[in-house]
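[1] Sequence and computational prediction follow.
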Amino acid sequence: MGNVKTKPQSKSDSVKQLLARAKGASIEEISEATQWQAHSVRSFLTGLRKKGFVLAREQRGDGGTVYRITSDPSAKEASR
């Protein structure tokens, strides 16, 4: 039983974890974590919005922009 295989985490799961952090994540941080280009990250964020996720866009003190998930539609489904 020590040979239990776990499903590898998908890139979309990784992005959702980054966006769920209190400090959020920048386009650059997501690009680095996924090896996606910036336009692909922006497209993914649009896809999340279309799926019902609410994303906050905030300015960092250094002038950068970060995104955070403020509402997750799967959390609402789980509470029903």
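    Looks like it arrived, so ask away.
[2] from here on, contacts and neighbour counts on C-alpha atoms
    OK.
[3] Strands along the protein, start to end?
    Applying DSSP state E to the chain gives strands spanning 54-59, 65-71.
[4] most neighbours per residue, which of the ones you listed?
    Of all the strands of the chain, strand 65-71 carries the top mean neighbour count, a mean of 18, counting by mean count of other Cα atoms under 10 Å.
[5] re earlier: among the strands of the chain, which comes closest to residue 36?
    Closest of the strands of the chain to residue 36 is strand 65-71, at 16.2 Å (criterion: Cα to Cα).
[6] how near is residue 19 to residue 28?
    12 Å (Cα to Cα, to the nearest Å).
[7] Structure two is appended below for comparative analysis:
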Amino acid sequence: MTRRTRTTPAQPKIEPKAIVAVARKPQVKAEVKAEVKAEAKAKVKTASRTMPGPAPVPSPTTPKAPSGKLGTLLGQIGNPAGAGIDELADATGWQAHTIRAAFSRLRQRGFPIALVTDADGRKAYRLEAKEG
């Protein structure tokens, strides 16, 4: 019995890629080039190359009180006794970390919020009067 071997078919010959002709850009007239250069120079002359002036100073007015749950928070801590985190969580339905984050953002807006500890050990958030 003779054994037959498989022969692999010959690979087709790959032709080299055809050379692609590069299209040239149409020539722009000298008048248009001069016009573009003149516009670029005009833009450079009008651009300010000096340092900007001092930043505007915010007015010392009290910030506008927000509405909604933030308004509820501010209303409760505006009391002379202040409000504890549990009381605020019950009023808003928020978790403690959300209330602390809201106070952080309100402080950035300019509200003077402070955490104070009473004589009996109760911690409460209060709005403090601004000095000055």
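    Now that the structure is in, tell me what you want to look at. Please read all numbers here as calculations on a predicted model, not as lab measurements.
[8] just to revisit the earlier point, which one of the strands of the first structure lies closest to residue 34 of the first structure?
    Closest among the strands of the first structure, once you apply Cα to Cα, is strand 65-71, at 15.7 Å.
[9] with the second structure superposed, average distance for the closest one?
    For strand 65-71 of the first structure, the mean deviation from the second structure after alignment is 1.3 Å (mean Cα distance after the TM-score superposition for the first structure).
[10] contact partners of that strand?
    By Cα atoms under 8 Å, 6 or more residues apart in numbering, the residues outside strand 65-71 of the first structure that reach it are 16, 19-27, 53-60.
[11] ok, now stretch 83-97 of the second structure?
    Outside stretch 83-97 of the second structure, the residues that reach it (Cα under 8 Å, 6+ apart) are 69, 72, 73, 76, 77, 99, 122, 123, 124, 125, 126.
[12] and for that stretch, what span of the first structure is it aligned with?
    With TM-score structural alignment applied, stretch 83-97 of the second structure matches the range 25-39 in the first structure.
[13] Show me how far that stretch is from its chain's centre.
    10 Å (Cα atoms, centre = their mean, to the nearest Å).
[14] still on that earlier bit, now the strands of the first structure as TSV including distance to residue 47 of the first structure?
    As requested, the strands of the first structure are exported to TSV (distance: least, Cα to Cα, whole Å):
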stretch	distance to residue 47 of the first structure
strand 54-59	11
strand 65-71	13
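[15] List the buried residues of stretch 98-117 of the second structure.
    99, 103, 106, 111, 113 (16 or more other Cα atoms under 10 Å).
[16] How much space separates the third one from residue 91 of the second structure?
    Just to be clear, that refers to residue 106 of the second structure. For residue 106 of the second structure, the distance to residue 91 of the second structure - Cα to Cα - is 18 Å.
[17] and what of the last one?
    With distances taken as Cα to Cα, residue 113 of the second structure is found 18 Å from residue 91 of the second structure.
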